[in-house]
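*Asks:* Curious how this folds, go ahead:
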Amino acid sequence: MGLSQRLEIRQGQSLVMTPQLLQAIKLLQLSHLDLVAYVEAELERNPLLERAEDEGPAPERDTPEPDGDGFDAPEPEGWAPAEMGADVREIERDLDTRFDNVFPTEGGVPERRDAGGGEPLTMAPGPWTGVGPGGFDGEEPDFEATLAADLGLHDHLALQLEIATQDPLERLVGRFLIDAVDEAGYLAESVEGVAERLSLAPNIVERVLGLVQGFDPPGIGARTLAECLAIQLRERDRFDPAMQALVSRLDLVARRDFAALRRVCGVDEEDLADMIAELRRLDPKPGRAFGGGPVQVLVPDVFVRPAPDGSWLVDLNPDTLPRVLMNQTYYTRVSRAARSEGEKAFVAECLQTANWLTRSLEQRARTILKVAAEIVRQQDGFFAHGVSHLRPLNLKTVADAIGMHESTVSRVTSNKSIGSARGVLEMKYFFTAAIPGMAGADAHSSEAVRWRIKQLIDGEGRDILSDDALVQRLKVEGIDIARRTVAKYRESLRIPSSIERRREKMAMAMA
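*Replies:* Next up is the predicted model:
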C-alpha cells in the first residue's frame, strides 16, 4: 500500500460562534433591568453610541432678547463709560486699589473692556453667571435630595443604643449585635461568634444582648421564634407559667394538637383558646415594620389587550426597550481625524460594535414579540376566562409553531413577563405540564388543576375534604390524578392537611 499526496475541495456548513453571536444570545435572556445596565455600560464605553430620546420643541423664551450691544439691562443714570475714565482712576488712587482687578474677567460680572474707548459694557460669561447667593456646583438643585430618608431598622436601634448606655464597651458590643440583626428582626449570629470576634467573654455579650432586646420594637434581637414571642409577652406582662409552657411547645401549636397543649399548660379549653388568641396578636417578625430592601416591581415586557373583533393585540412595552443610535456625523469626523493605526482600529471597532448592538436590540425585540404572540394564541382561553382554561404547553410546541429552536424560546421566556387584565405574569407561567383526562379526554394543565384543588378546599364547609376525597371530586370533573399528586399540589399551595384543617376549624369554633 503506497502513500500519495493530493488536493481536494470540500464544501460544508458549520456554525461559528463569534463573540457577536454569543453576545446576541446573551441579550435574549437578559431581563430589562440587566439589559438597561448593559446598554448603559456600552454607552459609556463606545463614543459612537448615543441614547435615542424623544425631544419636544424647544420652549419659547418669555424674556426679551438682549439688545444689540449685548446687555439688555438699562444703564444707570449718569453712567457714561467713555467719559468716566479720569474719575475712576482718581477714586482708585484714593482707595489704593483697581476696579478692573476686583473680580476676574471669567467671573460673570460686568466687564469694562476699554474704559476710555467708549466700548459698551458686556456680561463676561463664567461659571457663576446667573447664580444666586447659594452657590453653584455644576448641576441643577435637586429637590428630592433635600428630603429626609426613611429611618431603617439598624439606625432606629443605634439611636436607642446611644441613649441606653454611655459605656464605650457596651456601645461597641451593641453596634456589633445591631449589625447582626436581619431584616426580620432576629439575631443572625450567635453570641459565642460575636464574643470570639471581639475577644470578649460571652457573658458580656449576653448582657448587652439583653439590653438590645429591650429596645423598640418588642421582640427585636431574638434568636428563635419562641424567644421573640417571650420578649413580647414580657412586655405585655403576660408571660405567666402557662404561657411559658405554651411558647415552649410551638410545634404542638403548629399541629393544632389542642389536647396535648391542654395537658402541657394545665388549662381548660377556654383558657387555651385565650392564650392562642394572645399569641396570634404578637408579631413573629418585628423587623418587617421598617421594611427591607427595595421592592422590585415586575414590569411587563409585553402588553396583551383585547381587540374589537375578539382577538388579542400584543404590544411591546417601550419602557423596557432601551433605544440607542449610532452617531454617523461624529463617526465621519473622528475617522477623518484618526492618524495612527491604533486610532483607526479603535474607531473601526467602535463602529462594528455600535452596528451590532443596534441590530441585536432590534432582533431581540422582534423575537420577544413573536414568542409572546404565539403564547397568547396558545393560551387565549386563559386571557378570556381565567386559570381554569389554562392549557398544557411546552417549549417545543411554541418553537415548532414559530420556526425557532427550543433553546431560543427558552432564553426569550426567561426573565420576561406579560401584562394583561389578569395581572402581570412571567412567561414561564404559561408553560405547564399535562394532567391526563378521564377516558381519553383532553389533558388538563397542572396549574389549572392546582387552582381547582384550592377552590375545592376553600369551599369546604364542615366536611373537611381529605386527599382521597379531592381525588374523587377531580375524577368526577374528568381529571385523572393520583392521590400523591394531589398532596404535592396541596403542599405547594401551603395548605395544611385535612387533619390540621379540622383542628383549625375546631379552634376557630372555640374562639
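
*Asks:* only C-alpha atoms for contact and neighbour calcs from this point on.
*Replies:* Will do.

*Asks:* can you list contacts of stretch 35-53?
*Replies:* Here stretch 35-53 makes contact (C-alpha atoms under 8 Å, 6 or more residues apart in numbering) with 27, 322-328, 330-331, 350-351, 354.

*Asks:* which of the residues in it are buried?
*Replies:* 35, 36, 39, 42, 43, 46, 47, 48, 49, 50 (16 or more other C-alpha atoms under 10 Å).

*Asks:* Of those, which is the nearest to residue 501?
*Replies:* Nearest to residue 501 out of the buried residues of stretch 35-53 is residue 35 (C-alpha to C-alpha; 46.1 Å).

*Asks:* what helix or strand is that closest one on?
*Replies:* Assigned by DSSP states H and E, residue 35 falls within helix 32-45.

*Asks:* Quick check: next helix or strand after that helix?
*Replies:* Sequence order places strand 49-51 as the next helix or strand after helix 32-45, per DSSP H and E.

*Asks:* Now the second one, please; I'll put the structures next to each other:
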Amino acid sequence: MNAVGSTQRLELRQGPALTLTPELLQSIGLLQLSHLELCAFVEAELERNPLLQQAEVDAAPPVSSPASAPPASQVDGTGRLFPFVPARRREAAMAKGAGSSGGSIPGEAREDLEAVAAQPLSLAAHLDAQLALATADPVLRAIGHDLVHSLDEAGYLRDETDAVARRLGRPLADVEAALALVQSLDPPGIGARSLSECLSLQLRERGRLDRPMEILLARLDLVAKGDLAALARLCGLGEAELRARLAEIRRLDPKPGLAFSSAALDLLVPDVLVREDPAGGLAVELNPETLPRLLVDRSYYARVRPAARSEADRTFLTECLRSAQWLARSLDRRADTVLKVAAAIVRHQEAFIRQGADHLRPLTLRAIAEEVGLHESTISRVVANKALGTPRGTIALKLLFGAALTGTSGEAHAARAVQERIRRLVAAEEPGQALSDGDIARKLDEAGIRVARRTVAKYRETLRIPPVSRRRRPI
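*Replies:* Predicted coordinates:
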C-alpha cells in the first residue's frame, strides 16, 4: 500500500472585501431612522460641523417618482442640496472644533436639550448606550452597532450571522462574538434569532435555564399543543413541577423590543406621499414637509482654510469637509433608496390604496428586495419607522407587508386583509348571535378563504377582540 503524502503550502489571494468603517455604519444606520430621529441626528451634525448650513425651504421642489427611480438632486452654486433640518451657528462649531471650552448653556440650546430629553428612548438608542460601555474593542462595538440597528421592532435579529459577516466583510467569529455581546444587554432576550432563543436568554439571566427548561424550549410545539404527558416524559418531571415551569415560561416576554416601540409613528408623519397623477396612475414623492434643506458650504471652506493659524485648525476643517461630503452623499442615497422602495411597495399594493383593506396583497421583504436589487436587510431598514401618506390616510410602511393565506380556489390573501374581514364580521354581529372562532372560520371559507380555527383565534387576539363568551349580549 502506498502512503498518501500530504503537503502544506501558503497562498496569498487577493479579492474584494467590504471594510467596516464609521462612514459605512453611518450610511447603514441612517436608513432605519425615523423622521424625528433623523432630524435629531442631523441637528447634532449641524451643531458640530461649520460647513453644513440650512438652505432656503423653497430652493427645490419635492423629489417624486411615478413608481420609478427618483431624479438626481439639484445642485446650486455652493454645493449639493439635500433634505434636512435647521442649522446652528457655525461660529459655535468652529469654537468647539478649535478646542475652546464652553461656559453656561444658552437658552436656545437648553430648550433643545429639554426637547431631546422629552423624546421617548428608542430600542436602538437604548442598546447603543449600553454597547458603548460593554466593550472597548472598536471592532466588536462597530459590529454590535450594526446588529443593534438590524433588529426588528420586537427585538429579534432576522438576518443570518453568516450573511451579516459577508455584508460587513468580517469573520463569522467576530459577528458571533458581537451578537453574544448584544444578547447580554438589557432588556433580556434582545437579539434572539428565534422565540426559543429569546426565552432561553431571559431564563439564563434569571439563573433558571437548567436541562428541563432547555427541553421545554426545544419542544415549544408540544407546549403549544398542551401535550403534558409527552413533555413530562421528555423532561423527567412530575405534573406539578411541569405546570410550574410552563407557568414560568408563559410569564416571560416573547417580544422584549416592543417596550421601546418608537412613539414617532404614533403621530404617523408620512415620509412618502402617494397621489393621483394626471395620467390616472399613482405618483410617489418624498414629503416636502419632512424635508427641509441642507447644503455643504464649499465657499465658506475656501475662505476660512487659508486663514487657519495652526495645523490643528486646518486638520479640523479638512475633516469637517470630508464628513459633510460623506453625510451629504449618505442622505442623498437614503432619499433615493426610500423613494425607490416606497414606489415598489405602492406598485404591489395599488389595489389596497385605491379600494381598501380587502384588497391588500401578500408581500414580503424578499419580493421587494429582488425587485429593486437591494439586500433584504436594507429593505427592512427602509421600512422601519417610516409611514406612507395615501388618499386613504397615513399608513406605516411595515403594515403593507404580510404573509399569504391560500384561498379555496388557490388565490393568495394577505393576512392583514383576512384580519380586516374578521374585524368586520365581529362588528356586524347581532345581539345574542356572537360568532365563535369556528363560525368565523366557516364564514371565511364561504368567502373563499381557508383559515383554521386556531388561526382565527390568533388573529382575533391580535385585533384585541374578546372571545365569544365575553361578546354575547342579551337579545
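
*Asks:* so which of the buried residues of stretch 35-53 of structure 1 comes closest to residue 468 of structure 1?
*Replies:* Taking those together and measuring to residue 468 of structure 1 by C-alpha to C-alpha, the closest member is residue 35, at 48.3 Å.

*Asks:* In structure 2, what residue corresponds to that closest one?
*Replies:* By TM-score structural alignment, residue 35 of structure 1 lines up with residue 38 in structure 2.

*Asks:* ditto for residue 446 of structure 1
*Replies:* So, by TM-score structural alignment, residue 446 of structure 1 is matched to residue 415.

*Asks:* contacting residues for that match?
*Replies:* 362, 402, 403, 404, 405.

*Asks:* Would you tell me which one of those residues comes nearest to residue 333 of structure 2?
*Replies:* residue 402 (26.7 Å).

*Asks:* thinking again about what came up before, how far apart are the helix holding residue 35 of structure 1 and its match in structure 2?
*Replies:* Compared with structure 2 after the fit, helix 32-45 of structure 1 shows a mean deviation of 0.8 Å (mean C-alpha distance after the TM-score superposition for structure 1).

*Asks:* any idea how far residue 293 of structure 2 is from the closest residue to residue 94 of structure 2 other than its chain neighbours?
*Replies:* Of all residues not flanking residue 94 of structure 2 in the chain, residue 50 sits nearest, at 6.1 Å (C-alpha to C-alpha, 6 or more residues apart in numbering). As judged by C-alpha to C-alpha, to the nearest Å, residue 50 of structure 2 and residue 293 of structure 2 stand 16 Å apart.

*Asks:* What ranges does the stretch 301-450 of structure 2 have for its strands?
*Replies:* 387-390, 393-396, 404-406, 412-414 (DSSP state E, counting those that start in this stretch).

*Asks:* The first one corresponds to what range in structure 1?
*Replies:* Per TM-score structural alignment, the counterpart of strand 387-390 of structure 2 in structure 1 is residues 417-420.

*Asks:* so how far is that stretch off the chain centroid?
*Replies:* 17 Å (C-alpha atoms, centre = their mean, to the nearest Å).

*Asks:* repeat for stretch 429-444 of structure 1
*Replies:* 35 Å.

*Asks:* before we move on, what about stretch 372-382 of structure 1?
*Replies:* On C-alpha atoms, centre = their mean, the centre of stretch 372-382 of structure 1 falls 27 Å from the chain's centre.

*Asks:* Then stretch 13-31 of structure 2?
*Replies:* On C-alpha atoms, centre = their mean, the centre of stretch 13-31 of structure 2 falls 19 Å from that of its chain.
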